[in-house]
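Q: model this:
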Amino acid sequence: MPCIGVLGGMGPAATVDFMAKLVALTPARRDQDHLPMVVANLPQVPDRSAAILGRGPDPLPSLQRGIDLLNHSDVGVVVIPCNSSHHWYAQLSASSQAPILHIAQACVRKVPDGGRTCVLATRGALASGFYQRELAARGIDWEIPDGEREQPLVDETIRLVKAGQPEQAGRRLQQMLAHAHGRGVEVVIMACTELPLAASHADTHGLLLIDSTLELARSTVDYALHAGWNHC
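A: All right, here's what the predicted structure looks like:
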């Protein structure tokens, strides 16, 4: 039977969060009702954001090796709970024998019409622009954090989660959300899979937060249930 292939480890805590959300979303009453999954947890993949910005080694060969592992594991769909990696979506799709679900497409489907929307992400993902393109295709006005005052708060939030300090990360994210709320933002896309781990320790200031990890998990469960992979 085909299974879900997860290209993870970027970072490890975000991958575990994705897996937990996928399990929680699966309608199951016993072990056998859950969805089969193979996880390639590869934390040594070079920094994706740094590479996009021209400040670090190219992670694509490592990502493609991860895809090759999944190609040899009879996966029927691939998911990557790392937003910045989707900068290389076309190349990874060309390497994969199974379709790859796109995290930004899953998120943008959940953005309500008319809400002032801010995208929080790594500097590399923002420079890549794939979220902005998806939002523009839907006719949704978007904005990104101010580079001098706000983006450093996003950067520090992500860094602290990766360092195993989610509570401290939550305080930085709360500062960012306060800035966004103060300038009239209504919807925030957490377009880095570390950010949801910080959000559970932050006051959201009444903003609608769209969790990229959760939306990717929802899309994955929908795909796998439609394929009938929860049945022996």
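
Q: use CA for all of it now, contacts and neighbours both
A: Noted.

Q: quick one, helices of the chain?
A: Counting by DSSP state H, the segments of the chain that form helices are 12-25, 48-52, 60-71, 89-95, 103-108, 123-128, 130-137, 151-162, 166-182, 195-199, 212-227.

Q: for comparison, sequence B:
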Amino acid sequence: MAKILPLGGDVDWPEDEGVLGVVGVAPWATIEFLRAFYALVPATKDWHFPRVITDTNTKLPSRGRYFQLGERDPSPYIAENIRELADLGATVIVLPCNTAHLLYDRWAVNAAVPVPNIVEETVALAHHEQAKLVTPFTSTSLADFDLYGAVIEKQGMACHRLSPEDQSLVSQLLEEVKVHSVVGGANLERLDRLCSKLRLSGVDTILLGCTELTSLMPRFAKHGLKVFDSNQALAGSAFRLVMGKQSQTTSHTTPSALSA
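A: Purely as a prediction, here's the structure:
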């Protein structure tokens, strides 16, 4: 990696500023993560942003197909990507994919640099904001293994799990975003009905446990639900690690949680 030191004067940045590495497994989710990360940087010039090395590697074996169909384990390939990014100079590495974190211990345990856990960061954010009854919106694989539910309850909050019918809707939302980058009107109407039902059940907080769902945050807020996005939670953790003490600088963005 080219080592470019600050010149001083106008063209300057902290000499101990880190480099972020991103293992991107889905294009739109990776773009949304980068948008969330860059939005946290109080930059007025291009060189104020930290260096980011992104490998949008859509050829990594499917996490969902591994769990649902028993196909190839993506863990060794993710671990290899992490090593490559570290060799290129990344000092912090993230994987903006919630489902892959079912295998976190396989690909992050021997990493040479910090690798924040997206599930733990998202739940911690909700806990910090005093969430009470939480519903995670996740992939089918994550729902089957109840990873979010376990971490939510470990943090002392209550978890309201989706029914199979409601989980099916979430899966359809994810597929729409993967293919079209947006959710169509029919499924948005179904989502509105689901939000109303969750509110009646006492749910106060939604966790977007899939990085394809970021664009739906205002939809939940419209129903008076707090919503915490895993992409933004991971971006916040990466920002703090990359910028160090610089992370205390005031951001020019909206916070991770939206509420009516």
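
Q: list the TM-score for the superposed pair.
A: Laid over one another, the chains give 0.88 as their TM-score (TM-score structural alignment, normalised by the length of structure 1), with 227 aligned residues with a Cα RMSD of 2.2 Å.

Q: ok so, going back, and the helices of structure 1 as JSON lines, adding mean neighbour count?
A: Shown next, in JSON lines, are those (neighbours: other Cα atoms under 10 Å):
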{"stretch": "helix 12-25", "mean neighbour count": "18"}
{"stretch": "helix 48-52", "mean neighbour count": "21"}
{"stretch": "helix 60-71", "mean neighbour count": "19"}
{"stretch": "helix 89-95", "mean neighbour count": "15"}
{"stretch": "helix 103-108", "mean neighbour count": "22"}
{"stretch": "helix 123-128", "mean neighbour count": "20"}
{"stretch": "helix 130-137", "mean neighbour count": "18"}
{"stretch": "helix 151-162", "mean neighbour count": "20"}
{"stretch": "helix 166-182", "mean neighbour count": "21"}
{"stretch": "helix 195-199", "mean neighbour count": "25"}
{"stretch": "helix 212-227", "mean neighbour count": "20"}
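
Q: quick one: closest of those helices to Val77 of structure 1.
A: helix 212-227 (8.2 Å; Cα to Cα).

Q: so who does Ser201 of structure 2 touch?
A: Going by Cα atoms under 8 Å, 6 or more residues apart in numbering, Ser201 of structure 2 touches no other residue.

Q: got it, and Leu208 of structure 1?
A: Here Leu208 of structure 1 is in contact with 186-188 (Cα under 8 Å, 6+ apart).

Q: where's the aligned partner of it in structure 2 relative to Ala238 of structure 2, distance?
A: Under the alignment (TM-score structural alignment), Leu208 of structure 1 pairs with Lys226 in structure 2. Lys226 of structure 2 sits 22 Å away from Ala238 of structure 2, going by Cα to Cα, to the nearest Å.

Q: and Leu103 of structure 2, by the same measure?
A: Taken as Cα to Cα, the span from Leu103 of structure 2 to Ala238 of structure 2 is 20 Å.

Q: go on, Tyr148 of structure 2?
A: Taken as Cα to Cα, the span from Tyr148 of structure 2 to Ala238 of structure 2 is 20 Å.
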